[in-house]
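1. I would like to see how this sequence folds:
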Amino acid sequence: MKKSARITAIEYVLPIKTLSNEDLARDFPEWDVDKIFGKTGINNRQIAGVDECASDLAFQACEKLFSTIDLERSSIDFIILCTQSPDYFLPSTACILQDRLGLSTHCGAFDYNQGCSGFIYGLGLAKGLIETGQAKNIILVTAETYSKYINPADKSVRTLFGDAAAATLVQCAADGPYIDRFRYGTDGSGAKNLIVPIGGSRNPSAMNESPELYSDASGNSRTDANLYMNGSAIFEFSMTRIPQLFSSIFDETFTVDDVDLFAFHQANKFMLDSLRRRIKLPIEKFISEFEHCGNTVSSSIPIALKESMNKGVLSEGQTVVGIGFGVGYSWAGCVIKW
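-> Sure thing, here's the model as predicted:
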C-alpha cells in the first residue's frame, strides 16, 4: 500500500487577553476605530500574558487536539514545531512540549523558524516523514507570540499581529495524495524588511542596557530589540512573488477551476484583497478569517481552515490551495485534498 500524508484534525487556541481597535484608538488618537478596521480588516487581536510563552499556547492547542481525536498519545511519533518566538535559544521548544504532553520518548521533535510560510513548510516536512516510512502520526504545531517583540508605541505592527497556536494532526493514509504539488521560494535579500535586529548572535543584547528608542517618519517608536516591518517592501514582494508561485501550482492536468477554496496567509485585509484581485480569484472561494484574531503568522492558515470547517464552508472531499508568504523572504504553496 502506498503511504500518503493526510490532515485529519486541526485545533487552535488564542490567549485570553484581547487588544481591540478601541484599545488601539485610545493609544493612537490619530487613528480612530473605523480607520484601523478599514486598513487592516481586524477588530481584535489576542495577546499572550507576561508569563505566557509559545510553548504554553502550543501545549493548550495540543491538549485541545487530543480532546477531540480518538488516538492514544503513545501513537504520536513526531512533533514538528514552527515558532520564531521560542521559549529559549536552546533547548528546542518541541522537546519541552514532548515532555509536557507526556508523549513517548521514541517521539521525534524539533523546531523550525519559518514565520508566515511555516505551515506549508511543515506540511511538506510531515509529508516527507510519513511517505518515507519514518512516521505515521505527526502533530504539526505552529505557535507564535510576536507581541513580545512589538513596541507598544509602534502602530505599524501592533495593529496587525496577534498571538496564537494551532495543532494539526497529519497521519498516514491510503489512496492519496492528500497534500501535494508543493512549491517553495526564498529571497534572503529581503530579510532586513521584517526583522528583530538585535538579540541573536549577530547582534547580541547588551547586559543591563536598554537599547535606544527611536521614531520613524510615520511616528512609530521602537528599539532594535523590537519587531521592525517595512510594510511597503513586504507588499511589493507579495504582489510580485505570490502570483508567480500561484501560477506554478497549476498545469494542464490541474487548473484553478479544480479548486474549491483558497487559503492564503491571513496577513491583513488590504494585502489579501490586493492579491485576490491581482490573481483574479472569486471572492466566494477566498477564505478570510482574521477579523477576530489578526495576523497570527504561521498559525493563520490552520486557523482559517478550522474556522472554515466550523462554518461548513470546508468539508470532506474538497480541494484547497494553501499559500504562505512573508518573513525571510519566504513563500510556499501546496494543494490539500480534504
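2. only C-alpha atoms for contact and neighbour calcs from this point on.
-> Noted.
3. can you give me the helices in the stretch 101-250 of the chain?
-> Using DSSP state H, counting those that start in this stretch, the helices of the stretch 101-250 of the chain run over 118-131, 155-158, 231-248.
4. buried residues, the longest one. List them.
-> Of the residues in helix 231-248, those scored as buried under the neighbour-count criterion (16 or more other Cα atoms under 10 Å) are 234, 237-239, 241-242, 245-246.
5. that helix packs against which elements?
-> On a contact count with 3 or more Cα pairs under 8 Å, 6 or more residues apart in numbering; DSSP states H and E, helix 231-248 meets strand 179-186, helix 269-279, strand 319-326, strand 330-337.
6. how big is the angle separating it from strand 179-186?
-> 140 degrees (axes from the mean of the first three to the mean of the last three Cα atoms, to 10 degrees).
7. how far away from the center of its chain is helix 231-248?
-> Centroid separation for helix 231-248 versus its chain: 17 Å, with Cα atoms, centre = their mean, to the nearest Å.
8. pretty sure G162 contacts A143?
-> No. Contact criterion Cα atoms under 8 Å: G162 and A143 do not qualify, at 11.0 Å.
9. which one's more surrounded, those two?
-> The residue with more neighbours, out of G162 and A143, is A143; 31 against 28, by other Cα atoms under 10 Å.
10. not counting its neighbours along the chain, what's nearest the more buried one?
-> Residue nearest to A143 in three dimensions, not counting chain neighbours: A165, with 4.0 Å by Cα to Cα, 6 or more residues apart in numbering.
11. hmm, that neighbour is touching L57, no?
-> Yes. Between A165 and L57 there is a contact at 5.4 Å, judged by Cα under 8 Å.
12. which neighbours do these two share?
-> 13-14, 143 (Cα atoms under 8 Å, 6 or more residues apart in numbering).
13. circling back to that earlier point, if you count what's nearby, which of A165 and L57 comes out ahead?
-> Neighbour totals were compared for A165 and L57, and A165 leads with 32 against 26 (other Cα under 10 Å).
14. now the second one, please; I'll put the structures next to each other:
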Amino acid sequence: MSAQAAGFDYGIEAIGAYVPRSRIHCADRAERLSVPRDTLVSRIGFDTLSVKDSGETTSDLACRAIADLLERCRIDPQRIGCLVVVTQNPDGYGIPPVSAIVHGRMGWPTRVASFDLALGCSGYVYALSLTAGFLQSLGADYGVLVTADPYSKIVDPDDRATALLFGDAATATLLSRQAPWRIGAADFGTSGDHAGSLMLDERRRLRMVGKDVARFCIREVPGSIARALEKNAAALDEVDVVLLHQGSKFIVESIGDALGVPEKTPFLAQDVGNTCCSSIPLVLAPLLSAPSGARTLVLSSFGVGLSWGSTVLRYAPQAAAPAQAQCAPQEQAQTQPQVLAVTA
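-> Below is the predicted model:
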C-alpha cells in the first residue's frame, strides 16, 4: 500500500519517563498467594513490579517524568499549548486535577491549557489523538502528554487476579508540529457491556475477571489494528514493530499469534509490570531514535471500559520543521534504576 498521509500535523518529539526504584518480587508474592510457578512464568510474565514510595503522589510521578523529558529537550514554556495527564488515580480525591497541580509545580504560563483524562490502559492512544487534535485547534507549537496512574493505590495485595500484574510508572511525551514521528489516524472502540470485568469495589480495591478481559483483548484488538492500518494506507508486512499494551505475557503473545506476526509483538515489561497507560510509551521511547532502524510502528492500547485504541506512527524526518525543540537522541527511558526490594 502507498504511504498516504493520514492523521495530524503533530508528531512525537521525545519521551521522558520515571519508574520508581522499589520493586515487588513476583516469585515471592506468587508463593504467598499459592500461584503456580508455571502460571507466573508462562502467562503473567512479570519478574518484578515497580512500586512508588508510600509518600509519592501521582503528581510527584508526573513531575519526575516531565523533569526527565526536560533533561532531554530544551523547550520554551511560552510555546507549550497544553498539558494533558492520563490518570484514574489522582492526588487526593481528584479535585483539583493532577494536571493543574503539575502545571503549578512546573511554573508554566497561565495560557497553557491543562486537563486530566480518566482512562486506564487504553489511555495513551486516546490521549495522543486528543492532544494532537487539541494542539491543531489551538495552533500551538508544543503539547506535553503525561501518563501517571499508580495502581498500587488500588491493588489488593491479597488478590490473586491482580496482585501479580500492576506496576507504577509515569511518562511525559512531547508533541510538536511536524515532529519526526508522525501520528496517524486511529481506531477506537468501547465494549461497555463488559465494564464490570475490571472495576473498583466498594472498598476502592481493583477487581478483575481475568478470563473476560483476556477474551476481550484477543477478540477486539486484532481487528482494531487492521482498521487502523487501513485508515493509514499501511500493511502489516511494512510495520517494523507492533507495540501492544503490556497487560501480561499471555495477552501480548496471544494477540501476536492472532495477527500472525508474533515476532513483531514483543513483551518487554518483565521488570516493571503492567504500568497501565504508561506501558506503551515506556517501550516506545527506545524506538524513537533513528539508530533503532524502525520506520513504521503500530500502537495498540486496551483495558478498562472495556475500551481500545490503535494507531500508526511513521518516521518522517523530512517533515520535521526547523524550529523544533532541541532534543538529545532518545535513549532507554528510566526503566532500569537501582532496585530496592519491598515486602511482597
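15. ok, Q136 of structure 2 to R215 of structure 2 distance?
-> Distance of Q136 of structure 2 to R215 of structure 2, given as Cα to Cα, to the nearest Å: 36 Å.
16. brain fart, T58 of structure 2
-> 31 Å.
17. sorry, back to before: pipe the helices of the stretch 101-250 of structure 1 into TSV and attach distance to K2 of structure 1 per row.
-> TSV is the format used below for those (distance: least, Cα to Cα, whole Å):
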stretch	distance to K2 of structure 1
helix 118-131	8
helix 155-158	45
helix 231-248	26
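18. so which of these is nearest R6 of structure 1?
-> Ranking these by proximity to R6 of structure 1 (Cα to Cα) places helix 118-131 first, at 8.1 Å.
19. quick check: the closest one aligns to which part of structure 2?
-> Mapping helix 118-131 of structure 1 onto structure 2 (TM-score structural alignment) gives residues 123-136.
20. what are the buried residues along the matching stretch?
-> Buried-residue list, stretch 123-136 of structure 2, by 16+ other Cα under 10 Å: 123-129, 131-136.
21. same thing with stretch 157-172 of structure 2?
-> Buried residues in stretch 157-172 of structure 2, defined by neighbour count with 16+ other Cα under 10 Å: 160-172.
22. where in structure 1 does that stretch fall?
-> Taking TM-score structural alignment, stretch 157-172 of structure 2 hits residues 152-167 over in structure 1.
23. the residue mapped onto N226 of structure 1 from structure 2 and I154 of structure 2, how far apart?
-> Residue correspondence to structure 2 (TM-score structural alignment): N226 of structure 1 is matched to R205. Distance of R205 of structure 2 to I154 of structure 2, given as Cα to Cα: 5 Å.
24. next: C121 of structure 2.
-> Taking Cα to Cα as the measure, C121 of structure 2 falls 15 Å from I154 of structure 2.
25. compare these two (neighbour count), which wins?
-> C121 (31 against 16).
26. wait, the more buried one sits on P281?
-> No. Taking contacts as Cα under 8 Å, C121 of structure 2 lies outside contact range of P281: 11.5 Å.
27. what is the burial count for the nearest residue to M229 of structure 1 once chain neighbours are set aside?
-> Of all residues not flanking M229 of structure 1 in the chain, L194 sits nearest, at 4.5 Å (Cα to Cα, 6+ apart). Look at L194 of structure 1: counted by other Cα under 10 Å, it has 18 neighbours.
28. trace L194 of structure 1 over to structure 2, please.
-> When structure 2 is aligned by TM-score structural alignment, L194 of structure 1 is paired with L198.
29. kindly report the same for V13 of structure 1.
-> Here V13 of structure 1 is matched to Y18 in structure 2, going by TM-score structural alignment.
30. L272 of structure 1 too?
-> In structure 2, the residue equivalent to L272 of structure 1 is V252, according to TM-score structural alignment.
31. now V297 of structure 1
-> With TM-score structural alignment as the criterion, V297 of structure 1 pairs with C276.
32. separation between that match and V86 of structure 2?
-> According to Cα to Cα, C276 of structure 2 and V86 of structure 2 sit 10 Å apart.
33. can you give me the end-to-end span of the match of stretch 157-172 of structure 2?
-> Start and end residues of stretch 152-167 of structure 1 are separated by 29 Å (Cα to Cα).
34. what do you get for stretch 91-105 of structure 1?
-> One end of stretch 91-105 of structure 1 sits 16 Å from the other (Cα to Cα).
35. which bit of structure 2 covers it?
-> Per the alignment by TM-score structural alignment, stretch 91-105 of structure 1 matches residues 96-110 in structure 2.
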